Structures are given as C-alpha cells and as structure tokens.
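Asks: sequence first, then the predicted structure, then my questions.
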Amino acid sequence: MADIIQLLPDHVANQIAAGEVVQRPASVVKELLENAIDAQATEIKLLLKDAGKTLVQVIDNGVGMSVTDARFSFERHATSKIKAANDLFQLRTKGFRGEALASIAAIAHVELKTKQETDQVGTHIVIAGSTVESQEAVVTPTGTSVAVKNLFFNIPARRNFLKSNAVELRHIIDEFHRVALAHPGIQFSMYHNGSESFNLPESNFRQRIVNIFGSKTNEKLVPVNETTEVLTISGFVGKPEYAKKTRGEQFFFVNNRFIKSAYLNHAINAAFEGLLKDGAHASYFLDLTVNPETIDINIHPTKTEIKFDDEHTLYAILRSAVKHSLGQFSIAPVLDFDRDANFDTPYNFENKQAKAPSIEVDRSFNPFAEETASKQSFAPKFKKDKGSSWQGLYTNLDLDASGTEAQTDARAMRFESGEETSNMFEDASELDKKQTTYQLHNKYVVSTIKSGMLIIDQHRAHCRILYENFLKHMTIKEAVSQQLLFPVLVFLSQQEMACIKSVQSDLEHTGFVFANFHNDHIEVSGVPVNVPESEVTVILEQLISDIENEVPDSHFSATDLLAKSMAKSLAIKRGQSLSLLEQEHLVNSLFACKDPNHAPDNKTIFITISVDELDKKFF
C-alpha cells in the first residue's frame, strides 16, 4: 500500500494557522498593535478603511528592523522573543509565537516599510498570499509601517463570513481599547476612512480611562490598590450606582496583557454582592502584576486566556481588595456598630488645616433692660390651665390690635363633613358582578372564558403590545413625540455613541428627538408618549446592550431589534399592581395584536385551563 501521509506546503500551512490567528480585521489590528508595542514605540497610529476589510495600517516610531529581519519576520515561527522552551515561562512581551505576520501575509496583500535609527535607508517588502513580490530599499522614517490590504482576498468563503462594517468596526474599537488601556504611557491615534476616531495622548491610567470613555467616567471610579507576595493589584472599579446593563467596561490586565477570565469576574461580582441592581454589571479596570512563572499564556491562539497556578488565592485577594476599596470610600456599608460615623474625617478635609473658632459678642445686649409697654401690649396671652378642656387651649388667641378679644360670627363658620357612603359590602357585590379580570400575585392577570379560565403573563403581554406599536410607528414613520422642558443628558462612550447613531433614524421614528450629539453625551429633547423622563437613560443602555449581544448585521432587521429592546424596557414589570381598568385594557389590547400567543422573544404569553381540567383536580 502506498504512503498516504505527506507534509503540507508552506502556503497551505500558513492559511490553516491564519484560521486560528486571524478571525476578522480586529485580529489583525491586535497583532500589529502588539508588535508595535514590542518594538518600544512611543507613538502608534492606526489607519482603517471600510472597517479594516480594505486596509489596516499601523505606523509606529519603534526601533525598526534590519533588511534581514524584515524579510525573515514573515517566515513561520520566526520570533525574537524566545530562544528556548524555558523562555515561555519568562515572557514579558506580547507576540512570541512567530505566526502573526506569516498568517496575515498568507491571506492578504501586505506592504512593510521599516528602518532602524542607525541605517541610512529602510526596507520595503511587498507580499501577496505568502509570495514575496518585491523587496527594495526605500526612504522611510525610523520605525515600522505595516499595511494589510484586501483581507481574505484569496479565501472568498472566509470573506463572506465577515459582518457589516459597523459590526467589524465595533470589534476593532474593542481591541484598540484593550491595547490602549494596557499602555497609557504610549500615544495612540485611530483614523477610519480619513476621519479621526481617537487621539489618546500619553497619560496615566486614570486619564487614559477618561479619555476613552468620556469625562463623566472620572466621578464613577473608585481606586483599588493592593500589594501582596502573590500579586499586585492596581486600577479602578466603578461605583455601584453607575453600573450598566452592558459588560463593555470590564477589563482585566495581567502583566499589561488583556485577558478574559470568568473566574476572576466572579470575584468582582462577589465583592459587589448586594450593591448592584438585577441585570446590572459593575465596571472595572484592573491591572494584575504576577510572576510570569506562575502563569501560562500559551493555552490559546489569541492569548486572551491565561492559566494561573493558584486561582483560589487570586480569587480571595481580588475579592477582598475590591471589597476593601468600596468600604474605604464609603461605597459599601461598614458593619462596625461601635464606630461613630460623626467622628469620620471626610476625604476632602483630610489634609486641610483646622480653622480656629471665632467668637462674636453682642455688646449692646442688656438682660436687665425692661421690655417696653408696646411690646407687652402686642404679646399674646395664653391661659395655662391643666384642668381645662381642650377648648380652653384656644381662648384669648383671637385678639385685635388693642388687645381685646375679636368677635366671631358663628354664621360665617363652615364645617367640613365627609361624604355619606352606603354599605361597603353592597358596593363590593356590585363590583364583583362587573369584574371580569383578577390579578394574581402582581404577576398574572386571570380572566374567565367560556371554556374555563385564562392566565396571562402581564409583562410578556405588554411587551407584545408595545412591540407591535413600535413596529407600526417605525414602518409608517409617523410617531408622536412629547417635548421635554429640559433636555436629558445621556453620557456614553464613543463606541456606545456610534451604536446609537447607527439606529438614530429608527429611534426618531418611534418618537425620540435628539437635539445634539457631543463627544461624550447626547441631548434628548423629546421622547415617545408615555415614556417617563427618568427611563430615557435606561432605555438607551438596554438598547445598546441588545445590539452588542445580538450583533445585527446587514441580514438582520435593526428595526425589529430596536422595537424588541424598547418594548422590553418600557413594559410593565412583574410585581407591579394593576387597577381593574388597566387589567381589562391589557387583555383587550393583547387580543387586538396580530400574534397574541407569543412574546417578541417567542415565549408563551398566556395559558388556558378548561373547566374539565379543574374538575379533575377535585377528584
């Protein structure tokens, strides 16, 4: 039998590796930004076209590469980070596999320009599908510029899996935020289709967070600092009252590398236990510094997952550090019953000097001076008689200017009297004859039908009613809006702002009116009818959460998603008491819908129980 096992050609092996390393344009952005950081760059510029599908270019002012290194960097498993297997446990850099550039070059057109500071000219290399088309000397600044064009040009099936530009850009911004937050000492800028999206100057960690997520974020941050033999924790957590329904502001960094860890995230949730509303997620920006020998970052191709030697200890320390910070800054209650809170020094006055007390004396005051007759004549006279009835308390109060008692005409006096009501049991019996619906545990509305009884989930029913109403308004584009006396300011990050702008027209068709879009907030001057002003921020945050979780692309109806999200936010909740009129209106409106059987999320709205089923229960 002939041999059937053979070695794969390099270009095929590179494409297979690219399937692990490069999933979408955001993966290319991550790899190129990390290479620029490893090159000791202090200024990094990211240029994008068509959300990275047409162009992803990263320009840095790092150390650059020699002619040989520039050519050799596109070979598989070529790296300057490790030389022996033991080096995998001493890593303090980003890239070390040596697969990124080789994988990217296998599925795109790549142009590399690089020059070292000591060289007179640099190197220009052009590669398409792992094939080197040209390599020549070129005049270029010190540093490296890598341009990746036409991603997946030779794998059309992979290119068809890419989402819309808005979705792909959202993933790129996520990666950009992760790298920029981990390195606040580096200046970052990002341009998309020629317009500037971010310009982040060199700063400290807190300023970098504020520059990315808006100036309003500064007042939300609570510092967390803890140093132990196992690890060092530094960073910030968000105050509980500013918790959002989205997980967008949750960042863990281990040795300046962004990671995802459900286990450590659970430690944060445990520290916030009892402080967050249902469905809300705490914000955190935490940098953990550990010994590289105690972690393994080589367990995942994208290096976003890390294996720790002793996860239980890290969990306990992280939970305690966050809980201590929340208590230290009076965010969480302190269970110390012997401590008097009146003796606590506010943090604003901790370093201020004590101010000497001053005494003011009224030198004209004479306690022995007699009161004038005029003062005495106007003073009201009260009778103090313990044995008198309650009417005696009001004698001698009605005095005229001369001190004599004023005459009161009894005919001018009016007495309040309550309305006469008939027997309450007669009313109740009359009401029972008319009542056709009942509310059960403030969750369900029970109504009678010919064959038995109907039990309706009030939240799902209202969701269906609002959902169809919003769809109708968006379709005919004739929604009614109520103007606000004062605009509501909704503070959002730039990514959340872009998300709202993508559905702005649909929101306006439901009744929202946006006065202005600023860098870090939106002015809402009008809302749909029956939408309370206090719910505007909650509705928009819920909408952003739904869009990010479902990630609609060109094949998904954004209008449908918007209607579902708003209906879920504005529908009456379980536990809310309804009057008899509201119950009847809910039932009538539900069965006027096109599909009264299912909620917008395809869950059952009501069930029926026949009389026969009830009779069987009593057998």
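Replies: Noted; the coordinates are in hand. Treat the numbers as computed from the prediction; the structure is a model and nothing was measured.
Asks: could you use CA atoms for every contact and neighbour count after this?
Replies: OK.
Asks: please, where are all the helices along the stretch 101-250 of the chain?
Replies: With DSSP state H, counting those that start in this stretch as the criterion, the stretch 101-250 of the chain has helices at 156-160, 165-182, 205-213.
Asks: from the contact counts, what lies against the first one?
Replies: Packed against helix 156-160 by the contact rule (3 or more CA pairs under 8 Å, 6 or more residues apart in numbering; DSSP states H and E) you find no helix or strand.
Asks: now the second one
Replies: Other helices and strands packing on helix 165-182, by 3+ CA pairs under 8 Å, 6+ apart, are helix 25-38, helix 205-213, strand 257-259, helix 494-502.
Asks: who are the packing partners of the shortest one?
Replies: To tie it back to what came earlier, the one meant is strand 257-259. Contact here means 3+ CA pairs under 8 Å, 6+ apart; on that basis strand 257-259 packs against helix 165-182, strand 250-254.
Asks: if we go by neighbour counts, what in the helix or strand following it is buried?
Replies: Once the chain leaves strand 257-259, the next helix or strand it forms, by DSSP states H and E, is helix 262-271. Residues L264, N265, A267, I268, N269, A270, A271 are the ones in helix 262-271 that count as buried (16 or more other CA atoms under 10 Å).
Asks: use this one as the comparison:
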Amino acid sequence: MSDVIRLLPDSVANQIAAGEVIQRPASVIKELVENAVDAGATDIKIFIKDAGRTLIQVVDNGNGMSETDARMAFERHATSKISAADDLFTLRTMGFRGEALPSICAISQVEIKTRTDEMQLGTRVLINASVVETQEPCACDRGVNIMVKNIFFNVPARRKFLKSDNVEISNIMREFERLALVNNNIRMSIDLGTRKMDLRAGSFKQRIVDIWKNNLDPHLLPINVDTTLIKINGYISRPENARRRNPLQYLIVNGRNMRHPYFHKAIMNCYESLIASETQPCYFLKFEVDPASIDVNIHPTKSEIKFEYEQEIWPILQASVKASLGKFGAVPSIDFTSDVLPVDPLPDGESPERPSLDIPENYNPFVEQRNSFGAEGSDSGFSGGFFPNEGRETSGRRFSSGDRHRDSVPRNWDSLYAGFMSGKGSVASKVVEGAEGEVTTLRLESAGLSGAAGSNGVLPDMEKAATIGAICFQHAQSYIITSSREGLIIIDQHRAHVRILFEKYMSQIERSEQVSQAIMFPDTLTLDPEFRVALSEVEEELSRLGFQIEYEEENRWRIAGVPAMLKDSDPKDVVLRILESVTEDGVNYGSESKVADQLSERMALAMARSTAIKRGQRLSPDEMEHIVGELFSLPDPAYTPNGNPVYCLLDPQKLESLFR
C-alpha cells in the first residue's frame, strides 16, 4: 500500500489558518493595528474602501522593518515577539503566533512599504495569494504602510457570504472602538470614505468621551483598586444610565480586549436591584495582572483569556464596583453623620400631655360594626350578620365585650354557591396553586358543557374542554399552559404576542396605513458610531414608513414624528431596534421594493417586540384565552418572525414517559 499522508503546501495551510484568524474585514484591521501597536507606533491611520472589500490600508509611524524582515514577516510562524515556549507566560505584546500576516496574504493581494530609521530607502513588497511577486527599494516614510486589496478574491464562497456594506462597516467601527479604547495613548484615525473619525491621544476617560461624545461623561463613576493580585481601574455607568439596547461593555487585561462571562456576571450582580431586568449597565474596566497568571493562547482571535486566580478576583471585582456605586451616591444610603431633627426639651419636672380621646361610655366597636352591616333595624339586604342565610332567621344576638358567641353566624353555606354551578353560559372557576405558590384562576367556559365540574369537583376531560372553551393558566408569569387534542401546550407569552402583533402591523403597512403622527415632546436619539452608519443607509425608507427623524448635531437626532400605529410603543426603542437589526443582519440590496419590504418587516418586528407583553407580567384568564385564540388563528403560529419557537407540545406519549 502506498503512503497517503503528505505535507500540505504553505499556501493551503495559510488558507486553512485564515479561516480561523480572518473572518471578515474587521479581523484584518484588528491584526494590522495590533502589529502597529507592537512596533511602537504613536500615530495609526486606517483607510477603508467599499467596506473593506476593495481596500484596507493601515499606516503607522512605528519602528518599521528591514528588507529581510519585510519578506520574512509573511512566512508562517515567523514572529519577533517570542523565541521560546516560556515566553508565552511573559507576553506583553498583542501578537505572538506569527499567523496573522500569512493568513491575510493567503486570501488577498498585499502591498507593503516599510523603512526603519537606519535605512535611507525603504522596501516595497508585492504578494498575491501567498506568492511573493516583487520586492524592490522605494522612497517612503518611517514605519509601515500596508495595503490589503480584494479580500477573499481567491475564496469565492467566503467573499459571497460577507454581509452588506453597512453591516461590515458597523463591524469595522466596533473593532476600531475596541482598539482605540485599549490604546488611548496613541492617536488613531479611520477614513471610511463617507465619514471619518480622528481620536487624539489622551487619558482613558478622554478616549471614552471622544468615541461616544458627551453621552457618558456625566454618568461615569471611577474605579481604582490596587491589590497584590490584580489592579483594576476604569469606569462604570450610573444605574439610571443602564441601556436597554447596545450596552457598552469592555473588559481589558494587560492592554488586550477580552470576553469573560464570569467577570461580566460579577459586575451584573452588583446592579441586580438597581436597574430594570431588561437593561444592562455600561462599563470600561482595565485589569493589570501578572502575565504568568493568564493564558491568552486558547482562541485563534486571542479574545478569550483564562485566569489562574479568577475565583479570587471575583470578590475583588464585586467589592470595587459596589464601593464605587456607594461612594458616589449611585445607590441610596443612610447618612449617619447628619444632625438629628431639632427637638425642644421639656422644662424640668414636666411630662408630655397625654392626648385625649372622646370615647362614648360603654362603647363597643363590635356592636357598631354589626349594626352597620345588617343587624336588626339596618338597611342591609342580609337578614343578619355578615353572611346570607337562605330560609332561616338569625337571632340577631350581639357580641359583648366579655361574651363573644358566634351562634348568630349562619351555618347554611350552600347559599353561597346557589346558582354557581348551574345555568347555561355560566362560568365555573377553580383556584389552582402553581408550582411557585401562585394562585391562578382557571375559567371553564361552560357554554354547551353541562356539568363542567360535578359535585365531586373533578375537572372535565381536557380534550373535550379544548374543543368548547380554553382552559388556561399561567406559570412563572411567563408561560401560558393549555390543552389540545394532541396534548399539553406550553406557550411563551411574550413570543406569542410578538407573533400576533407582527401580523397586525404588517397588514397595516401593506394596506398603506402608515400615517405619520407628530410627537408633542420629541424624543432625542443619541447614536453610537455603528448606528450612525446604519441610519444613513435606511433613513429614506424610515421616512417613507412614517418616521420623522431630524438631525440636531454631531451624534444627536430628534424623533419628531412616528407612524400612527406606534401610539403604544416607545419610538426611541423601536428606532434603536430597527438600527440594531440592520447593523447585525444587513439589508440585501436589490430592487427598491425588495429593500422596502425588508425594512417594513424589521419595523413591524421591532414594534411588536417593543409593545408585546413581557415575561414576568401577570395575565388575567381572559387575556390568556385571547392570546391563545389569536395565536392559533394565524397561518404559522409555531415560530416568531425571526425563527424562535413560540410554543412546545407535550404529546400523550411524552407525558407518559415522564411518569414511568
């Protein structure tokens, strides 16, 4: 048998690595900027054309490279950051694997110009899909000027699945914000063609304000903690500034952005009783730890980091956040240093006057109470006492202060239930205690169902009841449970209402009922950079659908009018939801009608999600029955417009298996 295992060519290996390291144009910017930072640059300029598809150019004033280094840098696993395995535990640089540049040149056409201080002339290298075409001397400034052209030109499938321009630009802006936030001591600028951003070098807080303008400055609370294990500094937002959409949450360790759900949960716990359940705070925190206590080599993008002492860091992080919230008055507190209220002392020998009460002699509150509710001579419809008594007179005996007999209380309890279970069209009610102690009323519409619950109190057959009237009850104030011929149905009340409202709003839009309605007190809309790009893309369609959004200043807009069907919605929340959807999923540009249809669907979904009942909201039996009826009258009730399941069905076989 011949040998079948062989070494892959470098070009193929680089393309495989590129699939992990380079996912989109924003990934290229991340790798190139981090290389510029490692090279000691103090000024980094980024130029983008066609959302990165045609050109990504990064220019820095760092140390530059020699002729040999300029060519070696594009070889796989060639790096100047480490030389031995032990160096992985003392990392102070952003890059160290030597995979980024080979991965980039494997899926694009690269041109690089570079010069060091010692060189009079620089060098220019052209690389096409990992193949070095030319290398020649050239005149250039100190540092590196690298151009990445036609990304994924030799991987058509990857290029085809890039999102629309506004989505890719939003991702580029988001990556630029992360890089600029970490490297606040470096001047950074980006030119997207349609808009530019130039950030000066400055303090951490100045960089936050420069990126997000004046949105956060008044609401930032500082944190500065220094222990032998970790040093934490940065800012958190006040509870009242928590965001429902797009919270700004950044964790940085040793100058590197990271995602860390464990530390995120520690911060969220500090805000647990201070903010609404559907909102999240903003935070910008920098950690400084011993490089030997973390492992950054666990993910191709180096965005996930493993901490050796994360259990010990948790209480330090929580204590620092809580201390900042308390110190700066973000939570209510008792001021023990304030003076007590002034009280004039009584003269010596005097005691305070006792208040006098004008109480009639032999006053008995129980006698008065009985008289007011139907004792002898009262106007009440009851013959005596508090309870009705059918066919029997009560003695009218009154309670005395020393002898509280209750013989006068009627004992004929059947009168309370007279007519309760009889009569066509009546409603029988039963009280069921839920798993969490909630008391829920089950309404059995007994139209045509004689004896729905008999004298033994047994509920009717579920399948039969489902054909005559809905039997619904609520669990955990989030789920509606009902029955059908196929089994037990558990419905997510929020998603069900979203599905119902989406169909309602879409029908109104299709009938051209989207009339604009002016707002008496316009909402102010403050947008982050990636949302500004999305708004410029869809502003015309939003106007056609009935929104009146007026520009005020650099990052502020005013919502002066909304579609009339938004009367029960928060206009600001709806607009942000639409922009978030466009930012994440993009718009597939084709004919104008197709774009309009996509935006109409997103607006309808955004409005539905904004106005639908929420999880945790208590519903009456009538409301539950109405939702169930409306849901199952739709042509496709099983899923929300974005594909989430609305309900699940437990068929008889599944139920039987649970009890075996």
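Replies: Everything's here; your move. Model, not experiment: these values are computed from the prediction.
Asks: mean neighbour count and distance to K245 of the first structure added to the helices of the stretch 101-250 of the first structure, as JSON lines?
Replies: Converted to JSON lines, the helices of the stretch 101-250 of the first structure look like this (neighbours: other CA atoms under 10 Å; distance: least, CA to CA, whole Å):
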{"stretch": "helix 156-160", "mean neighbour count": "12", "distance to K245 of the first structure": "31"}
{"stretch": "helix 165-182", "mean neighbour count": "20", "distance to K245 of the first structure": "17"}
{"stretch": "helix 205-213", "mean neighbour count": "19", "distance to K245 of the first structure": "16"}
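Asks: select the longest strand from the second structure.
Replies: Assignment by DSSP state E gives strand 516-526 as the longest strand of the second structure.
Asks: give the aligned range of that one in the first structure.
Replies: Per TM-score structural alignment, the counterpart of strand 516-526 of the second structure in the first structure is residues 481-491.
Asks: in the matching stretch, which residues are buried?
Replies: Applying a neighbour-count criterion of 16+ other CA under 10 Å, one finds S481, Q483, P487, V488, V490, F491 buried in stretch 481-491 of the first structure.
Asks: how close does the closest residue to the last one other than its chain neighbours sit to A18 of the first structure?
Replies: When you say that, I think you mean F491 of the first structure. Excluding its sequence neighbours, the residue lying closest to F491 of the first structure (CA to CA, 6 or more residues apart in numbering) is H521, at 4.1 Å. As judged by CA to CA, to the nearest Å, H521 of the first structure and A18 of the first structure stand 39 Å apart.
Asks: and if you look at T537 of the first structure?
Replies: The gap separating T537 of the first structure from A18 of the first structure is 41 Å, by CA to CA.
Asks: the more surrounded of the two?
Replies: The residue with more neighbours, out of T537 of the first structure and A18, is A18; 21 against 16, by other CA atoms under 10 Å.
Asks: list the residues that contact P532 of the first structure.
Replies: P532 of the first structure sits next to no residue when contact means CA atoms under 8 Å, 6 or more residues apart in numbering.
Asks: how about V138 of the first structure?
Replies: So V138 of the first structure contacts K113, V121, G122, T123, H124 (CA under 8 Å, 6+ apart).
Asks: give me the number of residues near the nearest residue to the first one once chain neighbours are set aside?
Replies: Pointing back at K113 of the first structure there. Nearest-residue entry for K113 of the first structure: H124, 4.7 Å, with adjacent residues in sequence omitted and distances by CA to CA, 6+ apart. H124 of the first structure has 22 neighbours, counted by other CA under 10 Å.
Asks: got it, and the one 5 residues further on?
Replies: Neighbourhood size, G129 of the first structure [other CA under 10 Å]: 21.
Asks: can you get me a residue count around the nearest residue to it once chain neighbours are set aside?
Replies: Excluding its sequence neighbours, the residue lying closest to G129 of the first structure (CA to CA, 6+ apart) is A106, at 4.2 Å. The tally of other residues near A106 of the first structure (other CA under 10 Å) stands at 29.
Asks: kindly report the same for the one 3 residues further on.
Replies: As a burial measure, H109 of the first structure scores 23 neighbours (other CA under 10 Å).
Asks: now R178 of the second structure, nearest residue through space, not along the chain?
Replies: Nearest to R178 of the second structure is N257, by CA to CA, 6+ apart, at 7.0 Å.
Asks: output the buried residues of helix 262-271 of the first structure as JSON lines; include the columns distance to R339 of the first structure.
Replies: Below are these laid out as JSON lines (distance: CA to CA, whole Å):
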{"residue": "L264", "distance to R339 of the first structure": "32"}
{"residue": "N265", "distance to R339 of the first structure": "32"}
{"residue": "A267", "distance to R339 of the first structure": "28"}
{"residue": "I268", "distance to R339 of the first structure": "27"}
{"residue": "N269", "distance to R339 of the first structure": "27"}
{"residue": "A270", "distance to R339 of the first structure": "25"}
{"residue": "A271", "distance to R339 of the first structure": "22"}
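Asks: which one of the residues you listed sits closest to L466 of the first structure?
Replies: Nearest to L466 of the first structure among these is N269, at 33.1 Å by CA to CA.
Asks: list the contacts for the aligned residue in the second structure for that closest one?
Replies: Correspondence of N269 of the first structure to the second structure, assessed by TM-score structural alignment: M268. With contact taken as CA under 8 Å, 6+ apart, M268 of the second structure is in contact with Q280, P281.
Asks: so how far is L631 of the second structure from M268 of the second structure?
Replies: For M268 of the second structure, the distance to L631 of the second structure (CA to CA) stands at 35 Å.
Asks: ok, F547 of the second structure next?
Replies: 29 Å.
Asks: again, but for K286 of the second structure
Replies: Relative to L631 of the second structure, K286 of the second structure is positioned 48 Å away (CA to CA).
Asks: which non-adjacent residue is nearest E278 of the second structure?
Replies: Nearest to E278 of the second structure is R244, by CA to CA, 6+ apart, at 6.1 Å.
Asks: to which residue of the first structure is that neighbour aligned?
Replies: Aligned by TM-score structural alignment, R244 of the second structure pairs with K245 of the first structure.
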